[in-house]
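K.L.:
I'd like to go over a predicted model; first the sequence, then the structure.
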Amino acid sequence: MVKKRTSYYKDLSADYSRPGLVSDQMKAKLLEDAAKYIALKEDTLPAIDASYTAEQIEKENKDWWPTHCEALRQGRGDLLTGEYRSDLVYFCQDGPYYGLDEQKEREQHWWALIAQPNVTMCWPIVMFWSEFVHFEWYCVDDETNEALAKGTVSWVRRGHRGACYYKSEQLTFYRDVFASPELLKLITT
């Protein structure tokens, strides 16, 4: 018997599995929420204990997830960078990167390519467990339905108080590898 599939977004505030599912009002709210969550980040990574449980962290990660998706779709590099801890460890095929400066140049090209006009980034799969967030994404050209890029990512995010301190990503870009200067100008820094 085939296991019945359910939406990964059924208990989340917005569905980013496909284009066109999020209202303009919700988009604005999610960007406001993103800034609020970033402001809660503490200087020291909080412990997972009785006062900050794995269940609370998982709930916060589920609340945060749609804000991350909207920030990427809108090219909000300021919010995306704010999601990281200053001591971020980032493993990917161009890395590894340590801290917030090493990956900045490369990552802004990725953000510019996946947030460019007439392209929609989608996350059909997202799973949560404690401080772990695993997701798969792809970008599609809105006019040609061409796949531009895809990836599989794991974040270790200690809720709003801790933010992301470890990220592992496999990215595949089909159409471009570096963004044009015009696209780079569209990313909010």
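P.N.:
Alright, I've got the coordinates.
K.L.:
Please count neighbours and contacts with C-alpha atoms only from this point.
P.N.:
Noted.
K.L.:
Verify the stated contact: residue 98 with residue 88.
P.N.:
Yes - using CA atoms under 8 Å, residue 98 makes contact with residue 88 at a distance of 5.8 Å.
K.L.:
So between these two, which is more surrounded?
P.N.:
residue 88 (20 against 16; other CA atoms under 10 Å).
K.L.:
That one touches residue 100, doesn't it?
P.N.:
Yes - using CA under 8 Å, residue 88 is in contact with residue 100, at 6.5 Å.
K.L.:
Pasting the second one now:
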Amino acid sequence: MKKRTNYYQELLADYSKPEPVAPELARTLIKSAEKFIGLKEKTLPEIGPDYTAEQIENENKEWWPTHCEALRQARGDLLTGEYRDDIVYFCQDGPYYGLEEQKSREKHWWALIAQPGVVMCWPIVMFHSEFVWFEWSCLDVETHEVTAKGSVAWARRGHRGGCHFKGEQLTFYRDVFASPELLDRLNTAN
């Protein structure tokens, strides 16, 4: 039988289970997210001898826990900052071309998955060069029901490039649009 993989063994934090990370680590991850967004270059950098696929993969592994913590803390400003202005985003409501096109719809998703009483977790995450693939689910902490789930493929060119392509399948079992109260709670860049 093939040995099972702990997808978080080389990462700074484990987001595979619906449990918070230590508060100090969470603060550190949010600060790192802000730093990584600041490294994004205006032009998508080329993969080559000066910016290798291996370096990009390592940067994506460093970035991953910051993404998870930003979602758990409803930091829409950081989530938006992870994208390039010319992102291509494929999903059942899409496609979306460019950062502005997806904002009005995606904020509902972020508000629902980060709502009070729901914890998001990512049991599987895999990395290869600029590609990051993961599965996620949201659990109601009181009823233990799955409120939403999905799988996502990102093309993220490390810290210097950010996310230039995202493909996502989302399933919401409870709620489809966020209430005004949940949208107000979401810290967005809008």
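P.N.:
That came through fine. For clarity, every value in this text was computed on a predicted model and none was experimentally measured.
K.L.:
Mind telling me the TM-score for this superposition?
P.N.:
After superposition, the two chains reach a TM-score of 0.98 (TM-score structural alignment, normalised by the length of the first structure), with 188 aligned residues with a CA RMSD of 0.6 Å.
K.L.:
contacting residues for the closest residue to residue 142 of the second structure other than its chain neighbours?
P.N.:
Excluding the flanking residues, the one nearest residue 142 of the second structure by CA to CA, 6 or more residues apart in numbering is residue 117, at 7.1 Å. Contact analysis of residue 117 of the second structure by CA atoms under 8 Å, 6 or more residues apart in numbering lists 140-142.
K.L.:
Check residue 93 of the first structure too.
P.N.:
169-171.
K.L.:
mind listing the helices for the second structure?
P.N.:
With DSSP state H as the criterion, the second structure has helices at 23-38, 53-72, 76-81, 99-113, 158-161, 180-185.
K.L.:
What separation do you get for the residue nearest the centre of the second structure and residue 54 of the second structure?
P.N.:
Nearest residue to the geometric centre of the second structure (CA atoms, centre = their mean): residue 67, 4.5 Å. Separation of residue 67 of the second structure from residue 54 of the second structure (CA to CA, to the nearest Å) stands at 20 Å.
K.L.:
in stretch 2-13 of the second structure, what's buried?
P.N.:
7-8, 13 (16 or more other CA atoms under 10 Å).
K.L.:
actually stretch 69-85 of the second structure, sorry about that
P.N.:
Applying 16+ other CA under 10 Å to stretch 69-85 of the second structure flags 69-76, 78-85 as buried.
K.L.:
first to last residue in it, what's the distance?
P.N.:
22 Å.
K.L.:
And the contacts of it?
P.N.:
Against stretch 69-85 of the second structure from outside (CA under 8 Å, 6+ apart): 26, 29-30, 33-34, 37, 67, 98-100, 107, 110-111, 113-115, 119-120, 161-164, 185-190.
K.L.:
these two touch, right, residue 138 of the second structure and residue 144?
P.N.:
No - look at residue 138 of the second structure against residue 144 with CA under 8 Å: they stay out of range, at 9.4 Å.
K.L.:
Report the buried residues of stretch 54-67 of the second structure.
P.N.:
Result for stretch 54-67 of the second structure [16+ other CA under 10 Å]: buried residues 55-67.
K.L.:
Comparing it with the first structure, how large is the average distance?
P.N.:
Compared with the first structure after fitting, stretch 54-67 of the second structure has a mean deviation of 0.1 Å; criterion: mean CA distance after the TM-score superposition for the first structure.
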